[in-house]
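Asks: Quick one: sequence plus predicted model below, questions after.
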Amino acid sequence: MPLINVIPGEKVPVAPMNLRLPAWRIPGWLLVFWWLLRGVVRLSVLAVRYWWLTAPTMAALWIWARFGWPVLVGVVLAVAGLCLGWWRWHPASWLRFGWFPVVARWRRLWVYRRGWASVMATCGLATAFAGDRYVPQLLAVRCDRFGDRVTVRMLPGQIPDDWGQAAERLAYAFRLREGRAKSTGRPDRVVLHFVRRDPLASTVKPLPVPVVPDLDGLPLGRREDGDLYRLRLAGSHVLIAGATNSGKGSVIWSLIRSLAGGVRSGLVELWAFDPKGGMELAAGVPLFARFAYDDPDSMAGVLEEAVKRMRQRAAQLRGVTRQHVPTVDEPLIVLVVDELAALTAYLTDRKVRDRIKEALGLLLSQGRAVGVHVVAALQDPRKDVLPFRDLFPTRIALRLTEPEQVDMVLGDGARNRGAVCDRIPESSPGVGYVALDGVREPVRVRFSYLSDTDIRDLGRDYRRLDDTDTGREVAA
């Protein structure tokens, strides 16, 4: 028999083997019995799987057959009364343990399970092998007042990024507003977050000012799950990027408000830089230990002074501790820079621009451990505009004009993981996505909005107790 090479070193015959399968004669009654048995087993499995439907149905049928329909109506009214009383007495526990579990089971059956296989195939998440089709397994559905969290067991060879790229198509397939994919602690699972109602549609009011700011969790706004969003400033720098009227001021003033208690007690010093002539930050002058605006040369001088303070503090802490702890004598220094690109890219004076870049590079690379932090905002996140953007561990992306800018700010693949900053509507200023150092998925947040009156009241109520207008240094 002739042979042919298929894989080097392996020989297989060319002609197929002639095999004749044996024929078995099965009686018709045996086939009927087998079909009935298989049907009973499948019905039993479905009855156990959907016990939350079959158990109440069987109980209602038994009560009706044993006691009649008046007793059945009475039982239904009694259960409805108990649920209503639970809802009136403690609505939070009723929603968590009573209502949302029922909604989740119903949506799993009616919304997701019904068309799961076809949606997986059309979105490119199903596969075929050896003539068989394989579909990712739907494990669980959890609901809250804003959306659904669907847990899925991925097929071998899939990663969460595959689901992140298909999340938007999945949301439209299930007739929902928005979808994102997040990894879990188990490598074979992914959680799909579908939004039914936007929790960030309304403006967030100014949050209470903490007496002592918690640098590990400064309250700045609300997350999409309704919880309070807290930003970790300790050991971090913050970059804020967004188009015009995207709400960068909301982020800056929310951060300043959360630090105002420390400003009044002397634990925090705010150094403000406003290249737009002070239009954005001038209302908070009573809060600032340094306020530089209009003149780039003076701004470069204040930055160089911050570098000097940083080096002096590093010399004091050398061999004592590796992390600065704010005190009244050695407060935390926070440099707030509005429109950073005006200092790093748009200056015509090359010498001043180089001084500013050198000072910012030193502060970003060496300032975190000694308690000198930079909070910077800009509109254009390109590398030639901000060459040291990778030195910001915490990055916030508000509404952006182009999809490519999302990955520039939040890192490669951030948009595929759900940070669709280019689709944030102009009617929602202050809405953005936050990328934390070491956290894979961006977090959607709406920052609190402070009006001009709120800012003036903040400056009046939380100015340093030992400070006066005549004693404040203003660099102009």
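Replies: Perfect, I can see it now.

Asks: make it CA atoms for all contacts and neighbour counts henceforth
Replies: Noted.

Asks: Strands of the stretch 1-150 of the chain, start to end?
Replies: For the stretch 1-150 of the chain, applying DSSP state E, counting those that start in this stretch gives strands covering 3-7, 10-13, 127-129, 132-134, 137-143, 147-153.

Asks: now these in JSON lines, with distance to Gln405 and mean neighbour count?
Replies: What follows is the strands of the stretch 1-150 of the chain, written out as JSON lines (distance: least, C-alpha to C-alpha, whole Å; neighbours: other C-alpha atoms under 10 Å):
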{"stretch": "strand 3-7", "distance to Gln405": "47", "mean neighbour count": "10"}
{"stretch": "strand 10-13", "distance to Gln405": "52", "mean neighbour count": "11"}
{"stretch": "strand 127-129", "distance to Gln405": "33", "mean neighbour count": "10"}
{"stretch": "strand 132-134", "distance to Gln405": "36", "mean neighbour count": "11"}
{"stretch": "strand 137-143", "distance to Gln405": "32", "mean neighbour count": "17"}
{"stretch": "strand 147-153", "distance to Gln405": "27", "mean neighbour count": "20"}
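
Asks: Take this one as well and set it beside the first:
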Amino acid sequence: MLAVVLVVAGAGVLRWRCPAWFWMTFGVLYAAVRVRVRYASVMDACDLTVAASRFRLTVARWLGWSVPRQRLPRLLWIKPTRTGLRLGVRMCPGQDAFDFSAATDRLRHAFGMYQVTSRETKSGTVEIAMTGYDVLKRVQMPVRRERGARGVLRVAVALCEDGSVHYRDYRQVPHAITLGASGSGKSVTQRRVIKELAAQRVALVGVDCKNGVELAPLARRFSALADDADAAADLLEALVVRMEAIYQVIRREQRVSADVPDAEITADIWGLPEHLRPVPVVLTIDEIAELALYTTAAEKKRRERSVVALVRLAQLGRAAGIFLDIYGQRFGSELGDGITMLRAQLTGRMSHRVNDESSSKMAFGDISPHAVFAATQIRNDRPGMAVVGYSSGEWTRIRAANTSLREAVTACNKHADLTPVLPELARFRPDVDAGGPVAAAAVESAPAPV
């Protein structure tokens, strides 16, 4: 009897202090048994059953049998995870994935789980992801990643509400915008992305018009950095010059003819030979409004230069290996001409806590009205929590792992030897002599024009 009491007390303490350990030791087995036992009754209570087929009803009527029971969606498998359970369900004829997504809240109550989401994996099959505890309360990124998770320009940024890892993949989503009010955690996400990119062979370029207070401490890993609007305009135009030179290299190496294999024909840098392939560039803009606002005629001309260069980079930069990460509190038409054109080129959309609905509509108005509402419901005590929308209309809640400025600085200093020197941006190379000598950087050869 004493042993049972100790086990129950230990389970209670684990559930209170370490919910992840409680789930792996006690919760996962109990939840799997509960789902298997309650499955039929829960499907019936949540209106996820369909009537018996007409053939069975006819046979029952001819033979005088009782009316056949409602048909249940078939439970294909139950897969335990480190944060919850995943169910594979085969839908009955007449059902669709929306029936299950609309019933997720009812399923959460019926199965006694913390969060339930669903998505259609293939025709006729849905995957129901359930979490046993609040995984976003204390974000713990998994040490082991799934197969294919690591790669050039693919970094783990945050944890999703269903327990999976959210990745920033620049090859699939080349440009992105991140919105959020002051204190919402944009800097946490930004530092996390830069920390992960620091270990890869990419060139980091920054624009921080707040006198460099956010990006200047990370300067050892940056190939170019602008800390005011005038320098930012020159830097963006220099990037456009680099982009045009890379296109000349791609065009020269195409050599399209009948005897050239299909695999050797390319329209971007990834098909170039290794010795000719330029290093990819990730451009981080800390506050986009500082580039768009102006008060004098001279500032207006500078603003037009910056916006035009940004639009050109967003439209043409992907093939040249130039990717954009833009951060800001608002990103609407009130910032002037060209902003909506630029926003249309930014495929990735992320919104932290916002103060008004119109700010979230700037990010998700053309994706999902539910994502707009979710962005306005983020709590103040959870910095780094955000809503991510996809062009398919899907969205999810995520929270970036807490990354302090010291951790980001340490990562950038550790990998300072990976910082390439870009000849077109050499005059924007940050001065880091105050903190000691930096390891010799690998100098990249300038693309040769045609």
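Replies: It's in. Keep in mind it's a predicted model, so treat the numbers as computed, not measured.

Asks: related to what we said a few turns ago, any chance of the strands of the stretch 1-150 of the first structure in a markdown table, plus distance to Leu218 of the first structure?
Replies: What follows is those, written out as a markdown table (distance: least, C-alpha to C-alpha, whole Å):
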| stretch | distance to Leu218 of the first structure |
| --- | --- |
| strand 3-7 | 63 |
| strand 10-13 | 66 |
| strand 127-129 | 46 |
| strand 132-134 | 46 |
| strand 137-143 | 28 |
| strand 147-153 | 26 |
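
Asks: Between these, which one is closest to Asp188 of the first structure.
Replies: strand 147-153 (5.8 Å; C-alpha to C-alpha).

Asks: The closest one vs the second structure, average offset?
Replies: Once fitted to the second structure, strand 147-153 of the first structure is off its aligned match by 4.2 Å on average (mean C-alpha distance after the TM-score superposition for the first structure).

Asks: chain center to that strand: distance?
Replies: 16 Å (C-alpha atoms, centre = their mean, to the nearest Å).

Asks: out of the strands of the stretch 1-150 of the first structure, nearest to Arg105 of the first structure?
Replies: So among these, strand 137-143 is nearest, using C-alpha to C-alpha, at 7.0 Å.

Asks: Can you check what angle separates the closest one from strand 147-153?
Replies: 160 degrees (axes from the mean of the first three to the mean of the last three C-alpha atoms, to 10 degrees).

Asks: Show me what strand 137-143 of the first structure is in contact with.
Replies: 100-101, 103-105, 107-108, 113, 148-154 (C-alpha atoms under 8 Å, 6 or more residues apart in numbering).

Asks: same check, this time on stretch 423-432 of the first structure
Replies: 200-201, 245-248, 250-251, 396-400, 421, 444-449.

Asks: Give the ChimeraX command for selecting the buried subset of those.
Replies: Typed into ChimeraX, the line below selects the buried ones among these, using 16 or more other C-alpha atoms under 10 Å:
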select :200,246,247,248,250,251,396,397,398,399,400,421,444,445,446,447,448,449
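
Asks: counterpart of Gly249 of the first structure in the second structure?
Replies: With the correspondence set by TM-score structural alignment, Gly249 of the first structure lines up against Ser187 in the second structure.

Asks: name the helices or strands packed onto the helix or strand hosting its match?
Replies: Per DSSP states H and E, Ser187 of the second structure falls inside helix 186-197. Packing partners of helix 186-197 of the second structure (3 or more C-alpha pairs under 8 Å, 6 or more residues apart in numbering; DSSP states H and E): strand 154-160, strand 395-400, helix 405-414.

Asks: go again using 7 Å as the cut-off
Replies: If contacts are counted by 3 or more C-alpha pairs under 7 Å, 6 or more residues apart in numbering; DSSP states H and E, helix 186-197 of the second structure sits against strand 154-160, helix 405-414.

Asks: what's the mean deviation for that helix versus the first structure?
Replies: Mean deviation for helix 186-197 of the second structure: 1.8 Å (mean C-alpha distance after the TM-score superposition for the first structure).

Asks: Centre of the chain to that helix, how far?
Replies: With C-alpha atoms, centre = their mean, you get 12 Å for helix 186-197 of the second structure.

Asks: I'd like to check the angle between it and strand 154-160, please.
Replies: Going by the same axes, to 10 degrees, helix 186-197 of the second structure makes 140 degrees with strand 154-160.

Asks: the strands in the second structure, which residues?
Replies: 74-80, 84-90, 115-122, 125-131, 154-160, 165-169, 175-179, 203-207, 222-226, 281-285, 322-328, 348-351, 385-389, 395-400 (DSSP state E).

Asks: Using a markdown table, lay out those strands together with distance to Asp431 of the second structure.
Replies: Shown next, in a markdown table, are the strands of the second structure (distance: least, C-alpha to C-alpha, whole Å):
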| stretch | distance to Asp431 of the second structure |
| --- | --- |
| strand 74-80 | 51 |
| strand 84-90 | 48 |
| strand 115-122 | 48 |
| strand 125-131 | 47 |
| strand 154-160 | 27 |
| strand 165-169 | 29 |
| strand 175-179 | 28 |
| strand 203-207 | 14 |
| strand 222-226 | 10 |
| strand 281-285 | 18 |
| strand 322-328 | 23 |
| strand 348-351 | 32 |
| strand 385-389 | 34 |
| strand 395-400 | 30 |
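
Asks: if we compare those strands, which one ends up closest to Asp366 of the second structure?
Replies: Using C-alpha to C-alpha, the nearest of those to Asp366 of the second structure is strand 385-389, at 9.8 Å.

Asks: And the closest one against the first structure, how far off on average?
Replies: Looks like 3.5 Å for strand 385-389 of the second structure (mean C-alpha distance after the TM-score superposition for the first structure).

Asks: Direction-wise, compare that strand with strand 175-179 and give the angle.
Replies: Going by the same axes, to 10 degrees, strand 385-389 of the second structure makes 140 degrees with strand 175-179.

Asks: quick one: contacts for the residue positioned nearest the centre of the first structure?
Replies: Here the mean C-alpha position of the first structure is nearest to the C-alpha of Val443 (C-alpha atoms, centre = their mean), at a distance of 1.2 Å. Listed by C-alpha atoms under 7 Å, 6 or more residues apart in numbering, the contact set of Val443 of the first structure reads 433-435.

Asks: Mind doing that once more with 10 Å?
Replies: By C-alpha atoms under 10 Å, 6 or more residues apart in numbering, the contact set of Val443 of the first structure is 223-225, 229, 396, 418-419, 432-436.
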